[in-house]
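Peer 1: Sequence and predicted model, in that order:
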Amino acid sequence: MNWVSLTRGKRSGFWDGLSIVAGCALMALSFRLFMNGNDIVAGGVVGLSTLLERRLGWEPAWVQWGINLPLLALGFWVLGRAAGARSALGSLVLPLLMLVTRTVPTLTHNPLLAALFGGVVYGAGLGLVLSGSGSVGGYSLLARLVTKRLHLLVSNAIFTLDALTILGGGWLFGAEKAMYGLVAAFVMRRALDAVLLGFSHTKLAFVISTAHDAIRQAVITELDRGLTILPGTGGYTGDPRPVLLIALGQAEVPRLRTLVRTHDPDAFIVLTDAAEVLGKGFHREA
């Protein structure tokens, strides 16, 4: 490894670490400003710590450390050093910041507002942690350990653990609070996806037409977009049917429809969302 690649790796590691710490800070603030004071349990070890605080009076940060530290040790042993190291920073820093922010007052006592804003802030924080190649341990690490021994999907294991935690919130705080927990979990997921995937309005169009050459020329000259020609075969006729793959902005979709219909009213168009499109000449305001 030369000096340049070593320096680049250190720089990348620094920004990853900063992203993880910043994400943990947002998650801790969400917990204190919105979730904990309103008894909203949206799953995860953080939600479990709320249940144990209300039931037994235990400080949430200590509960999270008490769960995460043994899981980290098992993670290093069962999953290997690399997997354990990725979970270490977030698993240790998040409870620390929960402890540091324990005197922060609840911002609102409206449970719906708390679920919405708490979900957004918490999801954004978790997105920063994951974008820094980190983890906050908890159920995600426990699920990986469980599925290492059992033939289960990690996503199914996490869903089951989260569902049990939310049901525990409903049993302790009432069904209405469990519903707010579900709202928070949904908003959290949307915010997480927004941070990881962005707010792209990019579309992918698949165009199948006998006039594919004329449409190709029109897309290039009139729509000013590039495209890719994929080989295809008609399922009924067995004839060659080239498929035009076009990445375009949402505002350009009506123009594409008009353009295609002009050359072939019977053309087959499939439109789908694209989380992100990168490449020379594409990224611009649509």
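Peer 2: That came through fine. Residues are numbered from 1 along each chain as shown.
Peer 1: from here on, contacts and neighbour counts on C-alpha atoms
Peer 2: Fine.
Peer 1: what packs against the host helix or strand of residue 163?
Peer 2: Residue 163 is located in helix 154-173, with elements delineated by DSSP states H and E. Helix 154-173 sits against helix 44-56, helix 138-149, helix 175-197, with contacts defined as 3 or more CA pairs under 8 Å, 6 or more residues apart in numbering; DSSP states H and E.
Peer 1: here comes the other one, which I'd like you to weigh against the first:
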Amino acid sequence: MNEKVAEFLGSKREFARTITATIIGDFICAFAMTYFFQQKGFLSGGVGGIGLLLKFLYDIPTGITVFVLNVPLVILGYFLINKKFTTYAMVSAFVLSGALLFFDQFNNPFLLDDSFLVAVIGGAINGIGMGMLFKNGSSQGGLDIVAAIFKQRFNVNIGNALFGMNMVIVSMGCIAFSLDRGLYTVIAMYVGYNLLDRIQMGLGERKQVMIISSQYEEIKRQIIQKVNRGVTFLDGSGGYKHTNYKVIYTVVGRRQLAQVKEIVAHADGNAFMAVTDAYEVRGKGFNTSEL
């Protein structure tokens, strides 16, 4: 792509990835809003929540409301924030509106009696859709644009801005309908945003391991040979005895962790080992199916 087009769409590879994720992500979100949130009168975050609120009050199709509300916000974002972000937000708003209108043509095949179950399942599905959007540089437009403007102009954290605006929408729902519906909406949002974060950062399939042992050379050798993972030595010092030692640091796949534990146990039964989830791991060897 030439520079002018790339300013709005990015590279060809980025365009293909983002457009694909936008279409799939928006259809997933629309599915959750239409078949789960609407059946119990729950709201969602952002402009979609306002669209659902107007749907319940005045029976205005959610897809139309979402599109109409997004138009001025996209125009505002075009002049105030990143052009690429705004372009994909505009595309996403159009796709989401079309998906909402599409699903609205069919009877709901997922009717459930339990409101809590509807909130959890609907929130999870919506979170998966939002996670796909944000992970690939897109969004649902709407209040995401407003939050980005607040971040750029007033240095307000995007998460805090979205939380504040969504709480206003939930409060409107509580006033218009009932406290129960508002609280179920909060549950759906909590599940959705937590799943969104997990998708953005990864699902903890990779583990970072720190090992303190006098047998660090043997442990290093076996991890490299048997697990086929790189190892880094960090210089450490005991806080009590002030003894200097080597700290072994490595990142492995979830299925490889058992091998590392076995290696450490055989090399040094008194070794100290700490394991935590590792997110957004990049580099050689971390894009293969073996992880």
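Peer 2: Great, that's in hand. Keep in mind it's a predicted model, so treat the numbers as computed, not measured.
Peer 1: hmm, what's the outermost residue in the second structure?
Peer 2: Computed with CA atoms, centre = their mean, the maximum C-alpha offset from the centroid of the second structure is found at residue 241, amounting to 43.7 Å.
Peer 1: what kind of secondary structure is it in?
Peer 2: The three-state label given to residue 241 of the second structure by DSSP: H, G, I helix; E, B strand; the rest coil is coil.
Peer 1: Excluding chain neighbours, give the residue nearest to the aligned partner of residue 58 of the first structure in the second structure in space.
Peer 2: When the structures are aligned by TM-score structural alignment, the residue of the second structure matched to residue 58 of the first structure is residue 60. Sequence neighbours aside, residue 54 is the residue nearest to residue 60 of the second structure in space, at 6.1 Å (criterion: CA to CA, 6 or more residues apart in numbering).
Peer 1: What residues does that neighbour make contact with?
Peer 2: Under the criterion of CA atoms under 8 Å, 6 or more residues apart in numbering, the neighbours of residue 54 of the second structure are 60, 62, 65.
Peer 1: Now, the residues you listed that are in helices?
Peer 2: Using DSSP state H to define helices, the subset of these located there is 62, 65.
Peer 1: Alignment lookup: residue 93 of the second structure to the first structure.
Peer 2: Residue-level alignment of residue 93 of the second structure against the first structure, with TM-score structural alignment as criterion, gives residue 91.
Peer 1: Quick one: residues contacting its match.
Peer 2: With contact taken as CA under 8 Å, 6+ apart, residue 91 of the first structure is in contact with 65, 68-69, 135-138.
Peer 1: Out of those residues, flag the one nearest to residue 6 of the first structure.
Peer 2: Using CA to CA, residue 135 is the member of the contacts of residue 91 of the first structure that lies nearest residue 6 of the first structure, at 23.8 Å.
Peer 1: The second structure: which residue goes with the closest one?
Peer 2: Taking TM-score structural alignment, the alignment pairs residue 135 of the first structure with residue 139 from the second structure.
Peer 1: before we move on, what about residue 208 of the first structure?
Peer 2: In the superposition onto the second structure, residue 208 of the first structure corresponds to residue 212 when matched by TM-score structural alignment.
Peer 1: Find the centremost residue of the second structure, please.
Peer 2: residue 196 (2.7 Å).
Peer 1: Can you report how many residues neighbour the corresponding residue of the second structure for residue 38 of the first structure?
Peer 2: Residue 38 of the first structure maps onto residue 40 in the second structure when the alignment is built from TM-score structural alignment. Residues within reach of residue 40 of the second structure, counting by other CA atoms under 10 Å, total 19.
Peer 1: didn't residue 40 of the second structure look like it was pressed against residue 113?
Peer 2: No: using CA atoms under 8 Å as the test, residue 40 of the second structure is too far from residue 113 to be in contact (9.1 Å).
Peer 1: quick revisit: quick one: residues in contact with the helix holding residue 163 of the first structure.
Peer 2: Taking contacts as CA under 8 Å, 6+ apart, the residues outside helix 154-173 of the first structure that touch it are 39-44, 47-48, 51, 139-140, 143-144, 146-147, 176-179, 181-182.
Peer 1: And for stretch 1-17 of the second structure?
Peer 2: Contacts of stretch 1-17 of the second structure with the rest of the structure, by CA under 8 Å, 6+ apart, involve 83-85, 87-88, 136.
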